[in-house]
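**Q** let me see the structure of the following:
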Amino acid sequence: MNICIFGSGAIGSYIGALLMKNGIKVSLICRGEHLKAIQNKGLLMQSAETNTEYSCKPIATDDPNNLEKQDYIIVTLKAHSAALTANTLTPLFKDSTTVVSAVNGLPWWYFYKANNQYENMKLRSVDPKNLQWDYITPERSLGCVVYPAAEIKAPGHVYHIEGDRFPIGEPDGSKSIRVQELSKILISSGLKSPVRKNIRADIWMKLWGNLAFNPISALTGETLEEIANNNKSCTIVKKMMLEGQAVAEALGINFPITLEKRIEGTRNVGAHKTSTLQDLELGRPMEIDALTKSVSEAGKIVNIPTPVIDKIYEKVKLKAIKAGCYINPNL
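**A** Coordinates of the predicted model:
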């Protein structure tokens, strides 16, 4: 069994270490000082949640041509990078290779086997050049939702903060051999990775909060707890979430909890900075297209207006451009 983690930053390195510990042959695609450290000294994974640590020496490279053909590829790149580098995965493919898109926001394959009038429509906000659709192809794809939080403490050192949920699912909701096989591997490696019948609903449940809290945090500098407790910020969040809910429901998604409970759950996370705010503070590209614009684009497809989402997206995009934290997907 060969599994490649494509884009092994914090989350990818964490998943890779868990798989290595479980005896899986793992290859990491990464770059820079993190790559050099893994190649020279190996990878150290520490978990604050389980109070454990594990050292391993996975295969690590920045060139997919150096690796064997893979059974599974788990893409853990930021959404904008995944959209622009999909063609580089092809040396890893054999006929049966499956690709798991562990990326925030609506996935590029969202309308594949959607079983509705929007079948095979494409989301330009997450796949502007159709590289993922054309090179990976939706037939290879499994969906997932990433809940673990981790960070790179130093090159070659990943620190798992919390979370072990990693649900996966087929676009058509079937319990295929490949999705069941991967689920068993991930579960035996320490992740809660059940096969979900409607992975799109799981994706929306996470995105429902992210589409609002992430851009608002970048605009205000507030933590999740501060946004939820700030009446002005939370009022905007609620308007954005209601628009997102309307889009999701038009696509056949039913949320199992109320908006208030979803916000309360986010409030309970505490003084946590969203990944979007962290990226802004560190001068890194921000995933605002995947987290916010994709919802607006889906709204246009189903004729649901998203005026508040659109307004906030434009504001945070402008801030990202000024800070050098926005990658134009069309260049």
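**Q** could you use CA atoms for every contact and neighbour count after this?
**A** Fine.
**Q** does the residue positioned nearest the centre of the chain belong to a helix, a strand or coil?
**A** Central residue of the chain (CA atoms, centre = their mean): residue 103, 2.3 Å from the mean position. The three-state label given to residue 103 by DSSP: H, G, I helix; E, B strand; the rest coil is coil.
**Q** distance check, it against residue 48.
**A** Distance of residue 103 to residue 48, computed by CA to CA, to the nearest Å: 23 Å.
**Q** ok, back up a step: the residue nearest to the centre of the chain contacts residue 81, doesn't it?
**A** No - the pair residue 103 / residue 81 is not scored as a contact, 10.0 Å apart, by CA atoms under 8 Å.
**Q** contacting residues around the residue nearest to the centre of the chain?
**A** 75-79, 82, 145-146 (CA atoms under 8 Å, 6 or more residues apart in numbering).
**Q** how many neighbours does the closest residue to residue 91 other than its chain neighbours have?
**A** Here the nearest residue to residue 91 in space, its sequence neighbours aside, is residue 65; by CA to CA, 6 or more residues apart in numbering that works out to 5.7 Å. Using other CA atoms under 10 Å, residue 65 has 13 neighbouring residues.
**Q** and residue 306, by the same measure?
**A** So residue 306, with other CA under 10 Å, has 23 neighbours.
**Q** tell me, how many residues neighbour residue 58?
**A** Neighbour tally, residue 58, other CA under 10 Å: 20.
**Q** and the one helix or strand residue 265 maps to, what's buried?
**A** Assigned by DSSP states H and E, residue 265 belongs to helix 259-267. Neighbour counts using 16 or more other CA atoms under 10 Å place 259, 262-263, 266-267 of helix 259-267 among the buried residues.
**Q** kindly report the same for stretch 56-65.
**A** For stretch 56-65, the neighbour count (16+ other CA under 10 Å) marks 56-62, 64 as buried.
**Q** next, the contact list for residue 101, please.
**A** Residue 101 makes contact with 74-76, 107, 141-144, according to CA under 8 Å, 6+ apart.
**Q** let's see which of these end up in helices.
**A** Members of the contacts of residue 101 lying in helices (criterion: DSSP state H): none.
**Q** re the thing from before, by neighbour count, which of the contacts of residue 103 wins?
**A** residue 79 (27 neighbours).
**Q** surely that one touches residue 287?
**A** Yes - contact criterion CA under 8 Å: residue 79 and residue 287 qualify, at 6.3 Å.
**Q** can you work out which residues contact both of the two?
**A** In contact with both residue 79 and residue 287: residue 104, using CA under 8 Å, 6+ apart.
**Q** second input sequence below; structure requested for side-by-side comparison:
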Amino acid sequence: MIGEAEVRICVFGAGAIGCYFGGLLARAGHDVTFIGRPAHVEAINARGLILETAAGTETVAARAAVDAEGIDRPDLVLVCVKSADTETVADALAGRLGPQTAILSLQNGVDNAERLGARLGREVVSAIVYAGTGMAGPGHVKHHGGGDLVIGASPASTDLAGLLTKAGISTTVSDDIDGALWTKLITNCAYNALSAVGPASYAAMLETDGAREVMLNVVRECEAVAAACGVTLPPDIVDRVMAVAGRMPAQMSSTAQDLLRGKPTEIDFLNGHVVRKGAEHGIPTPTNLALTVAVRLAEQGGPSTRAG
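**A** Sure thing, here's the model as predicted:
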């Protein structure tokens, strides 16, 4: 049960976000099992998870598996997979959850918790991640900055926030999770694609002539679409978005990391989502469309075309 000294946790998606937050929970003494790709699974099972932060590098004990077969009624599931894999994860978890299992979606995009909940027939809590992380090797996660979580309100949210905060993950509960999700989505829309087509860190990206203007156009389009969707955004949304580079200057977006590794991106659930919603409401989103297409073209080209 959430709130006990040791909580059984399944991290579905042993990528940078999953390994970072799962690593902090394992370091705090919880029983953590990662579900991920073979290379990460083998490394974690062989010597634990390497957790690299500004405070130093340490190895934390954890287990890992390539599928959910061994998962049996965990107390908490952190879903950290790409948005395109949401339904696949829901199907893998079906029948393996207990009646009190809490599910937390730490995914990009604004509708993953809704999609998971619809597939599983139970409540899923949304979480917004404000952390810069990357994989430095198999079973080796590196933290670049940030690390806070905002989670939606639910009967389990107070206990979840307490559990996470005790593990060193500053967590707050929001009564307006839709506004928080869209704020994070807009931040991703402003940074991810530009960082990817560079490829460039956030600081380097903002030093490029015209980048700020492009980002401002992205934000303005997103604001219009959010308003049409009935979402209230903070009045200082532009300042919030622009401040991210100062907090995480060395960070390269997850979209950039995906392209450099030759992996599919989540662009269709970021700028692409804004384009689709804009079309539904008759709102032009030319900048978001251009960035979506640019990333799709880069995906088709593969990593070899960006290496030179």
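**Q** just to revisit the earlier point, which one of the contacts of residue 101 of structure 1 sits closest to residue 242 of structure 1?
**A** Residue 242 of structure 1 lies nearest to residue 107 out of the contacts of residue 101 of structure 1, by CA to CA, at 20.6 Å.
**Q** related to what we said a few turns ago, need the contacts of residue 101 of structure 1 in JSON lines with distance to residue 307 of structure 1, can you?
**A** Output for these, formatted as JSON lines (distance: CA to CA, whole Å):
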{"residue": "74", "distance to residue 307 of structure 1": "34"}
{"residue": "75", "distance to residue 307 of structure 1": "32"}
{"residue": "76", "distance to residue 307 of structure 1": "31"}
{"residue": "107", "distance to residue 307 of structure 1": "22"}
{"residue": "141", "distance to residue 307 of structure 1": "32"}
{"residue": "142", "distance to residue 307 of structure 1": "32"}
{"residue": "143", "distance to residue 307 of structure 1": "29"}
{"residue": "144", "distance to residue 307 of structure 1": "29"}
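**Q** list just the nearest of the buried residues of helix 259-267 of structure 1 to residue 200 of structure 1.
**A** Nearest member of the buried residues of helix 259-267 of structure 1 to residue 200 of structure 1, counting by CA to CA, is residue 262, at 17.1 Å.
**Q** grab the nearest non-local neighbour of the closest one.
**A** Nearest non-adjacent residue to residue 262 of structure 1, counting by CA to CA, 6+ apart: residue 209, 7.2 Å away.
**Q** what number of residues lie near that neighbour?
**A** Count around residue 209 of structure 1 with other CA under 10 Å applied: 21.
**Q** which helix or strand contains it?
**A** Applying DSSP H and E, one finds residue 209 of structure 1 within helix 199-220.
**Q** tilt between that helix and helix 259-267?
**A** Per axes from the mean of the first three to the mean of the last three CA atoms, to 10 degrees, the angle that helix 199-220 of structure 1 makes with helix 259-267 is 60 degrees.
**Q** which bit of structure 2 covers stretch 59-68 of structure 1?
**A** The aligned range for stretch 59-68 of structure 1 in structure 2 is 63-72, by TM-score structural alignment.
**Q** residue 290 of structure 2 maps to what in structure 1?
**A** Under TM-score structural alignment, residue 290 of structure 2 pairs with residue 311 in structure 1.
**Q** wait, a helix at residue 222 of structure 1?
**A** No - counting by three-state DSSP, one finds residue 222 of structure 1 to be coil, located in no helix.
**Q** and the residue lying closest to it once chain neighbours are set aside, how many neighbours does it have?
**A** Spatially, and ignoring its direct neighbours in sequence, residue 222 of structure 1 is nearest to residue 273 (7.2 Å; CA to CA, 6+ apart). A total of 20 residues lie near residue 273 of structure 1 under the criterion other CA under 10 Å.
**Q** residue 273 of structure 1 against residue 220, yeah?
**A** No - using CA under 8 Å, residue 273 of structure 1 is not in contact with residue 220, being 11.1 Å away.
**Q** quick one: the helices in structure 1?
**A** Counting by DSSP H, structure 1 has these helices, from start to end: 10-21, 32-41, 79-85, 131, 177-188, 199-220, 224-229, 231-250, 259-267, 275-282, 288, 294-301, 307-322.
**Q** most tightly surrounded among the ones you listed?
**A** Compared across the helices of structure 1, helix 288 shows the largest average neighbour count, a mean of 27 (mean count of other CA atoms under 10 Å).
**Q** next, work out how far apart the residue nearest to residue 216 of structure 2 when sequence neighbours are not counted and residue 212 of structure 2 are.
**A** Once flanking residues are discounted, residue 216 of structure 2 sits nearest to residue 238: 7.3 Å by CA to CA, 6+ apart. Distance, residue 238 of structure 2 to residue 212 of structure 2, by CA to CA: 11 Å.
**Q** same deal with residue 137 of structure 2?
**A** Counting by CA to CA, the separation of residue 137 of structure 2 from residue 212 of structure 2 is 32 Å.
**Q** for residue 226 of structure 1, give me its contacts.
**A** So residue 226 of structure 1 contacts 267, 271 (CA under 8 Å, 6+ apart).
**Q** let me see the contact set for the spatially closest residue to residue 198 of structure 2 that is not a sequence neighbour.
**A** Leaving aside its chain neighbours, residue 198 of structure 2 sits nearest to residue 205 (7.6 Å; criterion: CA to CA, 6+ apart). Residue 205 of structure 2 makes contacts with 194-195, 198, 211, as judged by CA under 8 Å, 6+ apart.
**Q** identify the farthest-apart pair in these.
**A** So, these by CA to CA: farthest apart are 198 and 211, at 10.9 Å.
**Q** residue 157 of structure 1 matches what in structure 2?
**A** Using TM-score structural alignment, residue 157 of structure 1 pairs with residue 140 in structure 2.
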